[in-house]
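*Asks:* one predicted model, sequence on top.
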Amino acid sequence: MRDETAARATRGEGRRFLIEPATVADVPGIVEALVDAVAVAYRDLKVEPGKEGVPAMIRDLTHRKPREFEELIAGGGRVFVHRTADGRIAGFAQFSHVRTDASAIPFTFFEGWHVLREYRGTGLAKSLLRLVLLESGDVEIRTMTTRDSPAWTVFKEKLGCVETGGLTPTPAPLAMAGLDARQQSLVLTRAKRRELLDGWLAGF
């Protein structure tokens, strides 16, 4: 059943975007948005000599991600999209159902959100993020991202996430492409989540 919150329009930068649960039919558009984002986000990362870097990463995503998203969505995973009037996926957000850690602390793991380049600056990214905060409920939101990447800057400087633990090694798919993408765990506290929602992500 479609979630009432997810099915309603959310506002960003004066515009309204209908954010809805993804279907398997949306997977090609989701992968398109992901690849478009990766091409920008990873372009300035150091590349190991003799490796291709971003082009190799894009080939891997194009090959691997369609089936992963199909299985995730078919299994009830939380992926939400904005479809344009002609059915194109302009952006999507992916996050987990609420979990508990070893200390019985509930949290949502935020895999990330991606918007096609031509839709950046329209408020769509803000609308997708607001939907994630609403749907997650009053729990911590945890994520992991490449240190010093554009996403890391957004999480740290614009959203107020705090670092937890030290850096972890570059994930295997990125390492195979020769990219230096060591990861940093981040958490958006419950208090910060409420503050962002109260301010409707003002200034983001």
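*Replies:* Yep, that arrived. Residues are numbered from 1 along each chain as shown.

*Asks:* for the rest of this, base every contact and every neighbour count on C-alpha atoms.
*Replies:* Will do.

*Asks:* just confirm residue 166 is within a helix.
*Replies:* No - using DSSP: H, G, I helix; E, B strand; the rest coil, the secondary structure at residue 166 is strand, not a helix.

*Asks:* presented hereafter is structure B, for comparison with structure A:
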Amino acid sequence: MAELVGGNSEELWRAAAREELLQINDDLLYTEKTHFATAETLHRVNLSFGLITTVLSTAAAATIVADRSPVAAGLLALGAAILSGVLTFVKPEQAAAQHLNAGRQLGALRVRARQVANLDLPRYSQKELRKLIADLVEEKAKIDAASPVTTGRNFNKARQRIQGGIFDRDDITAAYPADVETKRPGIMPENGTSL
């Protein structure tokens, strides 16, 4: 990394390492919250379809018991069967649990990245720090590979919540002098406070 920052000044190298940790932290935050938003969406889908299936089944049974229109009873039963089949095939609750698990793993990794930046950065050698950063990146890649895909819609939902202050991002710049400037447009407000 030192060769990338224009010399082997320890201070410049640590600033570059800190910036890399900030980038990793932001990536983890957005990915984590996207998985949580996806889990929330899938939970709502499961709940909605389940409730509609129950209502249709109940209405079909009531229509049959009341000896009303056999066509209405058949349509209601068909609707309930179709929605039940969709729930069985798509398994939104199972997918929601997978997204929730991925979000939790990413959150734990984000805590590790924050701790490296806030607590460990000054005490590690360049070699040790490079390994820690590489390990963080590798572990995130493993979590990403094992996780179900997310959608742009859920990413946008997560981004709006982060930027709106609903999810508070870790302010890992707090451990460093105020004169150290971060160059991450759209991530940190100019006043340096956390989102």
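*Replies:* Great, that's in hand. Note that the structure is predicted; figures quoted are calculated from it, not measured.

*Asks:* TM-score of the superposed pair?
*Replies:* Scored against TM-score structural alignment, normalised by the length of structure 2, the superposed chains reach a TM-score of 0.24; 89 aligned residues with a Cα RMSD of 6.1 Å.

*Asks:* for the longest strand along structure 1, packing partners?
*Replies:* Ordering each strand of structure 1 by length in residues (DSSP state E) puts strand 106-115 first. Packed against strand 106-115 of structure 1 by the contact rule (3 or more Cα pairs under 8 Å, 6 or more residues apart in numbering; DSSP states H and E) you find helix 27-41, strand 89-95, strand 99-100, helix 124-136, strand 140-146.

*Asks:* so which elements touch the third one?
*Replies:* Applying 3+ Cα pairs under 8 Å, 6+ apart, one finds that strand 99-100 of structure 1 contacts strand 106-115.

*Asks:* tell me the angle the strand it packs on makes with helix 27-41.
*Replies:* Strand 106-115 of structure 1 runs at 80 degrees relative to helix 27-41, counting by axes from the mean of the first three to the mean of the last three Cα atoms, to 10 degrees.

*Asks:* would you indicate which residues of strand 106-115 of structure 1 are buried?
*Replies:* 107, 108, 109, 110, 112, 113, 114, 115 (16 or more other Cα atoms under 10 Å).

*Asks:* how about stretch 25-39 of structure 2?
*Replies:* For stretch 25-39 of structure 2, by 16+ other Cα under 10 Å, it's 25-26, 28-39.

*Asks:* in JSON lines, list those residues along with secondary structure and distance to residue 128 of structure 2.
*Replies:* Converted to JSON lines, those look like this (DSSP: H, G, I helix; E, B strand; the rest coil; distance: Cα to Cα, whole Å):
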{"residue": "25", "secondary structure": "helix", "distance to residue 128 of structure 2": "18"}
{"residue": "26", "secondary structure": "helix", "distance to residue 128 of structure 2": "22"}
{"residue": "28", "secondary structure": "helix", "distance to residue 128 of structure 2": "21"}
{"residue": "29", "secondary structure": "helix", "distance to residue 128 of structure 2": "24"}
{"residue": "30", "secondary structure": "helix", "distance to residue 128 of structure 2": "26"}
{"residue": "31", "secondary structure": "helix", "distance to residue 128 of structure 2": "26"}
{"residue": "32", "secondary structure": "helix", "distance to residue 128 of structure 2": "26"}
{"residue": "33", "secondary structure": "helix", "distance to residue 128 of structure 2": "29"}
{"residue": "34", "secondary structure": "helix", "distance to residue 128 of structure 2": "31"}
{"residue": "35", "secondary structure": "helix", "distance to residue 128 of structure 2": "31"}
{"residue": "36", "secondary structure": "helix", "distance to residue 128 of structure 2": "32"}
{"residue": "37", "secondary structure": "helix", "distance to residue 128 of structure 2": "35"}
{"residue": "38", "secondary structure": "helix", "distance to residue 128 of structure 2": "36"}
{"residue": "39", "secondary structure": "helix", "distance to residue 128 of structure 2": "36"}
